[in-house]
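K.L.:
sequence and predicted structure, then a few things I'm wondering about:
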Amino acid sequence: MKDLTATRRSTLKLLAAGTGMLAAPGIIRSARAQSKVVNITTYDKFVPQSFIEQFQKDTGIEVRVRLTDDQGKQYNLLSAEGATPSTDIVTVTGHRLTQFITSNLLAPLDTGRLKNWDKLASAYKGAPQLTIDGSTYGVPLLFGFEGLTRNTDYTQASDSWGIMFEDQYKNLTSYIVSDFLAITMLYQGNDGDFVTYDGKPDIAQAATNEARDFLISHKDKVRKYYDSGAEVQQMFVNEDIYVAQTWSGPTAKLIMDGHPVELSVPKEGTYGFLYSFNVVENGPNTDAAYTFLDAILSSPEIGAAMTRQSGFASAFEGVDKVLNDKERAAMSLPPEQMERIQFFSSVNRAMKNDMIDKATAEIKAA
């Protein structure tokens, strides 16, 4: 199977494609739906409740949402259910697609069944993160990246991830261990995405160990290792922490809400990711799943509502025109920082997952 990964140019193209309350999406006609239920596994705040209510009213299809906070949990659940999944749609990031596809968990997307496919921003219709062997897997939803977030009232501006290790912020930082381990490798001049380590396990292990040992030596800087966007948001609101590695969405939401925080991409760089809705192989309600996907693409107001709730940038056409100036500014980056973002790759994911998971456990236990 061939993995198509994003180049720097495609990263910039997607970032420039558009950033993104739900206005009524109009009448959504149920042309193909046969089932009256659609089961969706997704992240908190990704699907606006007002959209769900309108969709159910217009189609008669009940939307059942099961929340997740981790790609691995979705994968494990689908794998355990095997040929009789209980889910119709899952929310996968582009760099994890290969793992799901090789396990026969996702079906190629039939874009011909989506009359609103053209309402995606042009850069996202052929997003390389969702294209495997010429087939499209998933409807692009939201774009995000790993960013440096700081409380502007209590910290000075920094252009480096090194701020996370400064003595003045002892017991005032936070991060997701597995995510920040990869960023620490990047900070140290190594490949935190393991692409260049394909077939070089000894070099990969040495780089992983270097980052692991560095984070262990700086554990005194960490107030708490967090697990969810809501958790790190609350720590900033409570002023429990001043600096953190975060996903861009939770920080953008804090900025929209008026909190004194800043989101940036340090000079060492960072990693980006694209969320998509994906049709499950042998899902129980595939017709209803396509009806749902077509409806969610129907209006930029829906994409704007998703952005307002999650803080992540929308892949839908016209969302930037719906958002207000403050909302657009919350997700904007200077051009030089945009250039520092590279998409996570699906290349060599098994090695990366194994080494990162082991090192993460060792950091937490130290």
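P.N.:
In hand now; what should we look at? Numbers count the residues shown, from 1 in each chain.
K.L.:
drop to CA atoms for contacts and neighbour counts, all remaining ones
P.N.:
Noted.
K.L.:
all helices for the stretch 101-250 of the chain, in order.
P.N.:
For the stretch 101-250 of the chain, the helices defined by DSSP state H, counting those that start in this stretch occupy 122-125, 177-187, 201-217, 229-237, 248-256.
K.L.:
tell me which of the ones you listed sits nearest to Ala304.
P.N.:
Comparing the helices of the stretch 101-250 of the chain by their distance to Ala304 (Cα to Cα), the top pick is helix 248-256, with 12.6 Å.
K.L.:
any chance you could list what contacts the closest one?
P.N.:
Applying Cα atoms under 8 Å, 6 or more residues apart in numbering, the contact partners of helix 248-256 are 144-147, 149, 229-230, 232-233, 261-263, 308-313, 326-327, 330-331.
K.L.:
quick one: buried ones out of those?
P.N.:
144-147, 149, 229, 232-233, 261-263, 308-313, 327, 330-331 (16 or more other Cα atoms under 10 Å).
K.L.:
returning to that earlier point: any chance of the helices of the stretch 101-250 of the chain in CSV, plus distance to Thr42?
P.N.:
Putting these into CSV (distance: least, Cα to Cα, whole Å) gives the following:
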stretch, distance to Thr42
helix 122-125, 20
helix 177-187, 20
helix 201-217, 30
helix 229-237, 14
helix 248-256, 15
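K.L.:
this is the comparison structure:
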Amino acid sequence: MATQAQASDLLRLMDRLDKIDKQDFQSLLKKANDCIRSRDFSCAEDQLRKSKALAMDSADKQSQASAERALSEEKTAVAQEKIRIAQENERRQEQARRDMEMRDAQAKADVLRVNCERLCPVRSQFNACMDQRLDPNRCDDGDNTPTQSTAQMFADTAAQMRADRARISSIHNNAMSNIQAQQQERQRQEQQLRDQQREQQRVQQQRQENDRRGVQMADARSQENTQRARREQDEARAREQREAARVRQEAADRAQRDRDRERERAEQAAKKRQEAQDEARAATDYLAALTRSTRLMARKCPGGEGKYYIVGKKPNIRPEVVSCVDVHYRAQCTNSASFTDGVGDNFVGLGTDCFMGDTYAIEPTPACKVEEVRVTVRSFAACRK
């Protein structure tokens, strides 16, 4: 009877532990699914590794296999998404490169048009310059009007002098004055021509300088546009990297918090299991001590109609781990092989008299004197009722 009671207690204890393991399994599996949905794969793998050790029946194993499949499918989806993102980034970079090349080509075309408009005023030369068949520095301004030469002026003067030779003597002074005036005029015209040539040279130099500055400004704008595009691309990449780092850090923080909570739950569950084991061990030890120390005896009681009763006193063992106990006993006549087993429910053991102590009738009454009845304690167990 004692062995059966202990086995029953152990079964109840194992049932409690199995329920705790079942709850732990379900909690770990739920956490694994949460981690899979949040794509925290290291967390999911850790939870599934723990839950696998607690999967007992076929339903648990099916749930475990389903979660593992979900983890594998989510990993595949993440890998495919990474490939898609990488392809999209490559496409964007290629588009950015083409846009940059188009801007560079447009900037060069703008520079060419500026040079052709400034240096090639003749339409045919402008078209050839725009087609890059003519260097803009080799264009002319289209002004080919001939200037009257000094030789022609002298020829006219000589003709006039031959025609008026008859009058030279009378008008010699006037002729000399005219010659001097013409010489002065020629010098003035030559000086004016030199001034015009210098002015044209200055204007040409100024135009070339303006063209050079225009080219420099166009190059500077092109370079600035290129640098701006690169800066924007670098800033976009930096923003993406910062966002990715922030997401990774948040995921790592969540995973750490989850691991801390899981560790705390595991420690609490282990503590509860240890407490249950300690309680069961203490109860077993207490009941064994009662079995060793309690003495029972048989006696008759007034008004008991001749029946034999079992009485006894329970030892004062502290701490009283089990407050209510049943005593399993065996009553046997001396020098007799027959015996009677019984259970004394709710044994208090305050005394051995019939009024203050516990009395349990021995059924059937042994076939010997009450003084010859020997009562032994077989075991103690927690109260059944």
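P.N.:
Everything's here; your move. The structure presented is a predicted model; accordingly, all values stated were derived computationally and were not measured.
K.L.:
and the TM-score between them?
P.N.:
For this chain pair, the superposition-based TM-score is 0.17 by TM-score structural alignment, normalised by the length of structure 1; 111 aligned residues with a Cα RMSD of 6.9 Å.
K.L.:
sorry, back to before: quick one: which of the buried ones among the contacts of helix 248-256 of structure 1 sit in strands?
P.N.:
Counted as lying in strands by DSSP state E, out of those, are Gly144, Phe145, Glu146, Gly147, Thr149, Val261, Glu262, Leu263, Ala313.
K.L.:
residues in contact with the nearest residue to the fifth one once chain neighbours are set aside?
P.N.:
Which is Thr149 of structure 1. Counting by Cα to Cα, 6 or more residues apart in numbering, Thr149 of structure 1 lies nearest to Leu263, which is 4.7 Å off, once chain neighbours are set aside. Shown in contact with Leu263 of structure 1 (Cα under 8 Å, 6+ apart): Gly147, Leu148, Thr149, Arg150, Ser248, Thr251, Ala252.
K.L.:
isn't the fourth one right next to Thr246, touching?
P.N.:
Translated: Arg150 of structure 1. No. Contact criterion Cα atoms under 8 Å: Arg150 of structure 1 and Thr246 do not qualify, at 9.9 Å.
K.L.:
can you pick the most crowded of the contacts of Leu263 of structure 1?
P.N.:
Thr251 (31 neighbours; other Cα atoms under 10 Å).
K.L.:
closest one of the ones in strands among the buried ones among the contacts of helix 248-256 of structure 1 to Ile363 of structure 1?
P.N.:
Ile363 of structure 1 lies nearest to Glu146 out of those, by Cα to Cα, at 19.8 Å.
K.L.:
next one: whichever helix or strand Arg92 of structure 2 is part of to chain centre, how far?
P.N.:
In this structure, Arg92 of structure 2 sits in helix 58-119 according to DSSP states H and E. In this view, helix 58-119 of structure 2 has its centroid 20 Å away from the chain centroid, taken as Cα atoms, centre = their mean, to the nearest Å.
K.L.:
mind giving me the packing neighbours of whichever helix or strand comes after that helix?
P.N.:
Later in the chain than helix 58-119 of structure 2, the nearest helix or strand by DSSP H and E is helix 123-130. In terms of contacts (3 or more Cα pairs under 8 Å, 6 or more residues apart in numbering; DSSP states H and E), helix 123-130 of structure 2 is packed against helix 58-119.
K.L.:
elements contacting the helix it packs on?
P.N.:
Using 3+ Cα pairs under 8 Å, 6+ apart: helix 58-119 of structure 2 touches helix 2-37, helix 41-52, helix 123-130, helix 168-293.
K.L.:
for those, which one ends up most surrounded?
P.N.:
helix 41-52 (a mean of 19; mean count of other Cα atoms under 10 Å).
K.L.:
tell me the angle that helix makes with helix 58-119.
P.N.:
Interaxial angle, helix 41-52 of structure 2 versus helix 58-119 (axes from the mean of the first three to the mean of the last three Cα atoms, to 10 degrees): 170 degrees.
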